[in-house]
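**Q** Following is a predicted model, sequence given first.
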Amino acid sequence: MKHILPGACLLCGVRCQGGSGLCPGCAADLPRLPATRCRVCAAPLPHAGVCGVCQQRPPAYDRCVAALEYRFPADQLIQQLKFQRRLVVAEALGELLADTVAGQYRTLPDCVLPVPLHRARLRERGFNQALELARPLLRRFGIVPDLEGCSRVRATTEQAGLPAALRQHNLRRAFKVHRSYRGRHVAIIDDVMTTGHTVNELARVLRAAGAQRIDVWVAARTVLRPGDEKTYHVATRQLPTVADSDRGA
């Protein structure tokens, strides 16, 4: 990718005004999710309501809020963040997510929990992209970040490219909670939600620790289409264990 100067659009490199990091043209090209989508997992629907998957197998979380659909050019931004270490992208995506979240809550969550990275992955990458995405929301809404209450105790294989069955096994017992969440309203933050396995497993252990409500806030959500994996969720609140990630932490 060509070098982009400070103050230039994160996608096309053209000089742009304002703090969004994107020129008007590229900002307009970002793929938004349709207005009618599942009230739980944010999957697009022809009408408002709850999708069949969430009705049949409710996930461990209560609601997903997604800023963008994970396709071009939003996927380019997230890949810049994760694999080119361009933290300025996290600021831009975090602001977009904050714009999406704003106005959707009468009462905001008690705390924000960025999806934890295993310490080996954190050493390799040098930062937690979920935490970097969370920073603009923490500033805007004044919510307390939760950085110590849960950890990723088992290193997992990158989730991208794994079939659903292997994703489920890959994340089994990956997260450990270190405190009670009794009665808490928690917002989990991650970069991308594909099948929902990562956030679902994290939500499961939070639910077991007493969390009353769990929302998921993501910068982008993959829309599964015919030929893709057939289910978004592999676990319910009733199952003793869940597992799997979205696109690999």
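**A** Sure thing, it's come through. What you are looking at is a predicted structure, and each value in this text was computed from that prediction instead of being measured.
**Q** going forward, measure contacts and count neighbours with C-alpha atoms only.
**A** OK.
**Q** quick one, helices of the chain?
**A** 24-29, 52-56, 74-84, 87-101, 119-125, 129-141, 164-170, 197-208 (DSSP state H).
**Q** dump the residue contacts of Ala8.
**A** Val14, Arg15, Cys16, Gly21, Leu22, Cys23 (Cα atoms under 8 Å, 6 or more residues apart in numbering).
**Q** Widest-spaced pair of those residues?
**A** Spatial extent of the contacts of Ala8 (Cα to Cα) is set by the pair Val14 and Gly21 at 10.2 Å.
**Q** Between those two, which has more neighbouring residues?
**A** Gly21 (23 against 15; other Cα atoms under 10 Å).
**Q** Quick one: residues contacting that one.
**A** Counting by Cα under 8 Å, 6+ apart, the residues that Gly21 touches are Gly7, Ala8, Cys9, Leu10, Val88, Val89, Ala92.
**Q** With Arg221 instead?
**A** Ala42, Ala66, Ala67, Leu68, Glu69, Tyr70, Val192, Met193, Thr194 are the contacts of Arg221 under Cα under 8 Å, 6+ apart.
**Q** here comes the other one, which I'd like you to weigh against the first:
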Amino acid sequence: MTSKTQLIASAFKKAGAFIYPKVCLHCNDVGYNGMDLCERCYQGLSWVQYACARCALPLPTGNAPVCGACSNRELHFDYAQTPFRFEGFIRDAVSQFKFNYKLNLGKLLAQLLTEHIENKCVDIPKIIVPVPLHKKRLRQRGYNQALEIARIVSKEISSGLVYDEIYRNRDTSVQMELPAKQRHKNVKDAFSVKDDSTILKNKHVCIVDDVMTTGNTVNEVAKCLKKVGAEEIGVWCIARVSTGKDE
């Protein structure tokens, strides 16, 4: 957008905020910083302070740039970023958005992720790829939560959105219901990419999902992106589970 267009858009946005003020989706107080979340609830979110640079696992201190698990496994993505631990209001909001059609919470989560990206990420990717749902799960749910998040983020940071080059080729079991040893097997080779895909070649691409735990799902997606020549692959998620259960 030109500077003149940006000024006009900003003016309309401010006018809209004045006429229709934001209201906190957690406590119904007045919204903060253009979001449906008040300042007190915003400050009380489960922010990640220190994290592994490869998989975004929350760490107790910033002394080690990479966690022990990443030193001993093959990752197909280069880095991961997440603003929150998967707990408290964030956990509830993700669940309500994902399973109870609370799209307003999805918009808020996408805004929070965008804010984190703009503050933390120097090199913005050319393309964003949401983790795909299987067509059966998509019919049941009505929408892909990762795609809804990616739509907002890509628009705000001016990155391209690609969601039809990669697909889930089988309906996998829900990861959180499986023992740890079965989770990797559950999603192994569960994704495919179009053989003639060229749009991702030599590009910096970022995978978007709602929650990341062990990273098995996004790692399988990244493997597909590598096959069609993606040069650098990142992962952006709303929240990261610290231990135990999977996404």
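**A** Received it, and whenever you're ready, just let me know what you need. All values derive from a computational prediction rather than experimental measurement.
**Q** if we can go back for a sec, and the two most separated of the contacts of Arg221 of structure 1?
**A** Top of the distance list for the contacts of Arg221 of structure 1 (Cα to Cα): Ala67 and Thr194, 13.6 Å.
**Q** neighbour-wise, which of these two wins?
**A** Ala67 (24 against 21).
**Q** what residue of structure 2 takes the place of the more buried one?
**A** Under the alignment (TM-score structural alignment), Ala67 of structure 1 maps onto Pro83 of structure 2.
**Q** do you know how far its match is from Asn216 of structure 2?
**A** From Pro83 of structure 2 across to Asn216 of structure 2, the span is 19 Å (Cα to Cα, to the nearest Å).
**Q** got it, and Asp246 of structure 2?
**A** From Asp246 of structure 2 over to Asn216 of structure 2 (counting by Cα to Cα), the distance is 9 Å.
**Q** Just tell me what Cys41 of structure 2 corresponds to in structure 1.
**A** So, by TM-score structural alignment, Cys41 of structure 2 is matched to Cys26.
**Q** and its match, what is it in contact with?
**A** Cys9, Leu11, Cys12.
**Q** and the first one, what pairs with it in structure 2?
**A** The equivalent of Cys9 of structure 1 in structure 2 is Cys24 (alignment by TM-score structural alignment).
**Q** Looks like that match contacts Val30 (just checking).
**A** Yes - under the criterion of Cα atoms under 8 Å, Cys24 of structure 2 makes contact with Val30 at 5.9 Å.
**Q** More neighbours: which of the two?
**A** Between Cys24 of structure 2 and Val30, counted using other Cα under 10 Å, the more crowded position is Cys24 (20 against 15).
**Q** which residues touch Ser180 of structure 1?
**A** Taking Cα under 8 Å, 6+ apart as the test, what Ser180 of structure 1 contacts is Ala209, Gly210.
**Q** give the contact list for the match of Cys9 of structure 1.
**A** Val30, Gly31, Tyr32, Met35, Asp36, Leu37, Cys38.
**Q** what would the residues you listed look like in JSON lines with distance to Ile238 of structure 2?
**A** Listed next are the contacts of Cys24 of structure 2 as JSON lines, based on distance: Cα to Cα, whole Å:
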{"residue": "Val30", "distance to Ile238 of structure 2": "23"}
{"residue": "Gly31", "distance to Ile238 of structure 2": "20"}
{"residue": "Tyr32", "distance to Ile238 of structure 2": "19"}
{"residue": "Met35", "distance to Ile238 of structure 2": "16"}
{"residue": "Asp36", "distance to Ile238 of structure 2": "16"}
{"residue": "Leu37", "distance to Ile238 of structure 2": "16"}
{"residue": "Cys38", "distance to Ile238 of structure 2": "19"}
